[in-house]
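Undergrad: when you get a sec, could you give me coordinates for this:
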Amino acid sequence: MIDIYAPWCKHCAVLEPVWTSLAERLEGKVMVGKVDGTREKALMKRFSCEAFPSIYYVAGPDTRVYAGLRTLQELEKFAMFSYKDVKPLPFYRSPTSFVGRASGNLIRLPARFQALVKYLHEEKKYSALAILAGILGVPLSTGVLLVYMLDVFFGARARSRTHQHRD
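TA: So this is what the prediction gives:
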């Protein structure tokens, strides 16, 4: 089970001791964790988290959203068996599905890109102009190569059809 929380949230602060007790009670039975949604925005997006705290039960490809009382007894009951009574999220909304992982990677892309630029500039000592040229050059050259390959493949077919019609 995962609790997505915010440090400033009063409801999250009230849940904290209950969540700690739940983790102790379920040790060895169900994994219990928490994620700071204000720091892990990509993960928060993958879970489609819209409020704090949000509690999810994740088992393989299935993800279920907990919407009951936030008492130790109710949370434990949900974690052990009543999660089965809640319909899992559809595959396209599940954070563990291909779609969920892909959207998480897409959301992380700007941060990874920023880290790459920082690494190239500070560690490898590339100038900003060289980094920009590389960043623009790779997709541009890939696009030109793709257009050339399409032209060779489809252009040859079109030219052979044109010659057949003339004969």
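
Undergrad: CA atoms for contacts and neighbours, from now on please.
TA: Noted.

Undergrad: helices of the protein, start to end?
TA: Secondary structure of the chain (DSSP state H): helices located at 10-25, 41-46, 72-80, 98-118, 128-166.

Undergrad: how about the longest one: buried residues?
TA: It refers to helix 128-166. residue 131 (16 or more other CA atoms under 10 Å).

Undergrad: how far away from the center of its chain is that helix?
TA: Offset of helix 128-166 from its chain centre (CA atoms, centre = their mean, to the nearest Å): 32 Å.

Undergrad: find the nearest non-adjacent residue to residue 11, please.
TA: Of all residues not flanking residue 11 in the chain, residue 53 sits nearest, at 6.8 Å (CA to CA, 6 or more residues apart in numbering).

Undergrad: now for that neighbour, how many residues are close by?
TA: Burial of residue 53 is recorded as 24 neighbouring residues (other CA atoms under 10 Å).

Undergrad: quick one: it and residue 7 touch, right?
TA: No: judged on CA atoms under 8 Å, residue 53 makes no contact with residue 7 at a distance of 10.0 Å.

Undergrad: the structure of the following sequence is requested for comparison with the preceding one:
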Amino acid sequence: MLGGAMRAVFLALVFCVLFVAQDGAEGRVIELGEDNFEQLTQAATGATTGDWFVKFYAPWCGHCKRMASAWENLGEELLGEINVAEVNAEKNKALAHRFKIKGFPTLLYFHQGTMYKFRGKRNVETMAEFARYIAEHRTGPKDVDSVPVPAEASLLDANAAVYERMIVTLRKEPLKAALAALAGVLVGAGAVYAVFRPRDTIPEVPAAQKDRRDTAATKKKEDKVNAEKGATIPESKKTK
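TA: A predicted model of the protein is given here:
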């Protein structure tokens, strides 16, 4: 009996430990997107929410998958010191365009309006050392690229991202893109011709058909006038 009670207490303690560990793990790496990036990081205006170490990744990227656990562990290592986050560049193309993301993964450190690109080994120790150096010295190591954080993406930038995707499609599927462009040109040309075509090319109603329409309209008017006057049509004039 006592053994069963001890076993139950032990299992309850294990459950509590696992629950606390899982709860503490939540939020180690923050998911950022176009809807919350600037609000949370305040990267372009000079952060009041602290420094941010952000990974830009693509779901299909093998290198991204291999470093996923290291990035999670980095979030745990820097918890309470530096914000660790990630951006799915495939879903957030405007952000990828804004920060000129050309390869995956790309690791950028944001500190008071300046961003630093990490190019070292992707292990927890090296990445944590890099982040803590910038946080402490307020600048990056000498061999690290740093540029001002670009302004938040405008509508023009978003359109540029769309045009860039169109160019990629054109390169990958030139025949499909060419046919789509040709169809657009033909539709546009047809619409312009319909509006501005010469009047002599507009088909006219045949004379016989026009006469029948005029006769029917005249008879309809006469019937209406006679009905209003209360007149009746003589039997001799009715159509036999």
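
Undergrad: hang on, the earlier thing: identify the residue of the second structure aligned to the residue nearest to residue 11 of the first structure.
TA: Aligned counterpart of residue 53 of the first structure in the second structure: residue 105 (TM-score structural alignment).

Undergrad: quick one: contacts for residue 45 of the first structure?
TA: For residue 45 of the first structure, the contact set (CA atoms under 8 Å, 6 or more residues apart in numbering) comprises 104, 107.

Undergrad: what's near enough to touch the most centrally placed residue in the first structure?
TA: Geometric centre of the first structure, nearest residue: residue 104, 1.7 Å, by CA atoms, centre = their mean. By CA under 8 Å, 6+ apart, the residues touching residue 104 of the first structure are 42, 43, 45, 46.

Undergrad: switch to 6 Å and redo it
TA: Contacts of residue 104 of the first structure were listed using CA atoms under 6 Å, 6 or more residues apart in numbering, and they are 42, 46.

Undergrad: roughly how far does it sit from residue 118 of the first structure?
TA: Going from residue 104 of the first structure to residue 118 of the first structure by CA to CA, to the nearest Å gives 22 Å.

Undergrad: now do residue 111 of the first structure
TA: In terms of CA to CA, residue 111 of the first structure sits 11 Å off from residue 118 of the first structure.

Undergrad: likewise for residue 158 of the first structure?
TA: Taking CA to CA as the measure, residue 158 of the first structure falls 47 Å from residue 118 of the first structure.

Undergrad: which stretch among the helices of the first structure comes nearest residue 60 of the first structure?
TA: Closest of those to residue 60 of the first structure is helix 98-118, at 12.2 Å (criterion: CA to CA).

Undergrad: now that closest one, how far from the centre of its chain.
TA: The chain centroid and the centroid of helix 98-118 of the first structure are separated by 8 Å, computed with CA atoms, centre = their mean.

Undergrad: in it, which residues are buried?
TA: 100, 101, 103, 104, 107, 117, 118.

Undergrad: ok and it relative to helix 128-166, angle-wise?
TA: 130 degrees (axes from the mean of the first three to the mean of the last three CA atoms, to 10 degrees).

Undergrad: residues in contact with the residue nearest to residue 11 of the first structure?
TA: Residues counted as contacts of residue 53 of the first structure (CA under 6 Å, 6+ apart) are 4, 5, 12.

Undergrad: change it to 8 Å
TA: By CA under 8 Å, 6+ apart, the contact list for residue 53 of the first structure reads 3, 4, 5, 6, 9, 11, 12.

Undergrad: what about these, which one has the most neighbours?
TA: Highest neighbour count within the contacts of residue 53 of the first structure: residue 5, with 26 neighbours (other CA under 10 Å).

Undergrad: hmm, residue 39 and that residue touching each other?
TA: No: Residue 5 of the first structure is beyond contact range of residue 39, at 9.9 Å (criterion: CA under 8 Å).

Undergrad: out of the buried residues of helix 98-118 of the first structure, which comes closest to residue 131 of the first structure?
TA: residue 117 (7.1 Å).

Undergrad: leaving out chain neighbours, which residue sits closest to the closest one?
TA: Spatially, and ignoring its direct neighbours in sequence, residue 117 of the first structure is nearest to residue 131 (7.1 Å; CA to CA, 6+ apart).

Undergrad: ok so, going back, will you turn the contacts of residue 53 of the first structure into TSV that also has distance to residue 80 of the first structure?
TA: Formatted as TSV, these follow (distance: CA to CA, whole Å):
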residue	distance to residue 80 of the first structure
3	16
4	20
5	22
6	26
9	27
11	23
12	22
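
Undergrad: which one of these is nearest residue 143 of the first structure?
TA: Taking CA to CA as the measure, residue 143 of the first structure lies nearest residue 4 of the contacts of residue 53 of the first structure, at 40.8 Å.

Undergrad: aligned to the closest one, what sits in the second structure?
TA: For residue 4 of the first structure, the aligned residue in the second structure is residue 56 (criterion: TM-score structural alignment).

Undergrad: tell me how far its match lies from residue 85 of the second structure.
TA: As defined by CA to CA, residue 56 of the second structure lies at a distance of 9 Å from residue 85 of the second structure.

Undergrad: could you do residue 117 of the second structure as well?
TA: For residue 117 of the second structure, the distance to residue 85 of the second structure - CA to CA - is 15 Å.

Undergrad: over to residue 112 of the second structure?
TA: Residue 112 of the second structure sits 16 Å away from residue 85 of the second structure, taking CA to CA as the criterion.
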